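> Sharing a model that was predicted from the sequence below.
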Amino acid sequence: MIHWIAVISRAHARIAAASGFLQVCHGKAGPLRRTRAGDEVFIYCPREGMGAGDVLKRVEFRCTFDDDCIYSVEQAPGFTPFRKDVSFDKGFQGVAIHDVAGLELTASPQWGLLARRGFFTISAHDAELLRSHDRAAR
């Protein structure tokens, strides 16, 4: 299993959670092709809206890929993004990224540059820290 971070606004992440899909990097297929069924994804929401709204800096959702099928959907005229189906962890409460001590991800002050990629891997250590921080908050 590979552990991923998807950087998505909270508004868009809520749509994905309600619909059971994940769409990353403005709908590009390439990042999704690197994933496999069972891979775990934490959705990091830097802001409420895409480039606007309240600053959040929170890991808001956790999900896993259901299968390896990538498909496209016409979301708007001229915009046909690629998606994969995921199952969301309905019990995941979310956490402010800086509230999780010991993350390798945020150890570098330049970690925000990595987040600009929009979709990237994290270590199993960081994934476990995010899951255990969530369990402790319940």
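That came in fine, so what should we check first? Residues are numbered from 1 along each chain as shown.
> C-alpha only now, for contacts and for neighbours.
Fine.
> Now do the contacts for G27.
In this structure, G27 makes contact with 80-83, judged by Cα atoms under 8 Å, 6 or more residues apart in numbering.
> cool, and R47?
9-10, 53-57.
> neighbouring contacts of the helix or strand hosting L113?
Using DSSP states H and E, L113 sits in helix 111-115. Residues outside helix 111-115 that contact it (Cα under 8 Å, 6+ apart): 7, 105, 120.
> The second one and A137, how far apart?
Plainly put, L105 is 21 Å away from A137 if you go by Cα to Cα, to the nearest Å.
> Looking at the two, which is more packed in?
Remark: of L105 and A137, L105 carries more neighbours, 18 against 10, as counted by other Cα atoms under 10 Å.
> Second structure for comparison follows:
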Amino acid sequence: MSPATPTRPDTRYWVNTISRDHVLLGVAGGFTQAGHGRDTRLRRLRRGDGIAFYSPRAEIGAAKPLQHLTALGVIADDEPYRVRLQPGSEPWRRRVEFEQVRAVPIRPLLPMLGFVTDEQRWGLPFRQGLFEVPAGDFGVIAGALRDAAGMDDAFSASGRTAER
């Protein structure tokens, strides 16, 4: 069983919308943030919940869209914790056990995702930042990320992108 395979019967599943550069920081540090560093949404997560990451852009403010799923993990703590990055910057975080996966474009998955009810406006759910998704939708996302890990031409969340 991989680290990103939740085991509780009441497991919940989440997608966190974050630029790829911030996802990479989280993967390297074993954490996630949401809501511009506030703890409000992070408090909804429980140890063992599955979490996937969608990156609309490679970097905040980048002109070119990325629109890839970029990471997959399991919440590994019981409460949000606060870190002091610099004076005046103390974001809340959650520990995440990340799985080794490769980034994949989201567009081919849209017809399989039940939370995307309008393919013309498919990006609207992701504007919520951190949001819950049904188990079946999480399975589609996790499967695509895991399947891509075996592709030679795919790129990992370490900064490269799958070309499809």
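Ah, there it is. Bear in mind that the values here come from a model prediction, so they are computed numbers and not experimental data.
> Now, the contacts of helix 111-115 of the first structure that are in strands?
Secondary structure from DSSP state E places 7, 120 of the contacts of helix 111-115 of the first structure in strands.
> JSON lines for the contacts of helix 111-115 of the first structure, including distance to A127 of the first structure?
Listed next are the contacts of helix 111-115 of the first structure as JSON lines, based on distance: Cα to Cα, whole Å:
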{"residue": "V7", "distance to A127 of the first structure": "15"}
{"residue": "L105", "distance to A127 of the first structure": "10"}
{"residue": "F120", "distance to A127 of the first structure": "13"}
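> and which of the contacts of helix 111-115 of the first structure is nearest to I15 of the first structure?
When the contacts of helix 111-115 of the first structure are ranked by distance to I15 of the first structure (Cα to Cα), V7 comes first, at 14.1 Å.
> Generate a PyMOL selection restricted to the buried subset of the contacts of R47 of the first structure.
Restricted to buried positions by 16 or more other Cα atoms under 10 Å, the PyMOL selection for those reads:
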select buried, resi 9+10+56+57
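> farthest-separated two in the contacts of R47 of the first structure?
G53 and K57, at 12.0 Å, using Cα to Cα across the contacts of R47 of the first structure.
> Now do the helices in the second structure.
Secondary structure of the second structure (DSSP state H): helices at 20-29, 135-148.
> mean deviation (superposed) between the first one and the first structure, please.
Helix 20-29 of the second structure differs from its equivalent in the first structure by a mean of 0.4 Å after superposition (mean Cα distance after the TM-score superposition for the first structure).
> how about that helix: buried residues?
20-24, 26-27.
> residues in the first structure aligned with it?
Helix 20-29 of the second structure corresponds to residues 10-19 in the first structure, going by TM-score structural alignment.
> Centre of the chain to the helix holding L113 of the first structure, how far?
14 Å (Cα atoms, centre = their mean, to the nearest Å).
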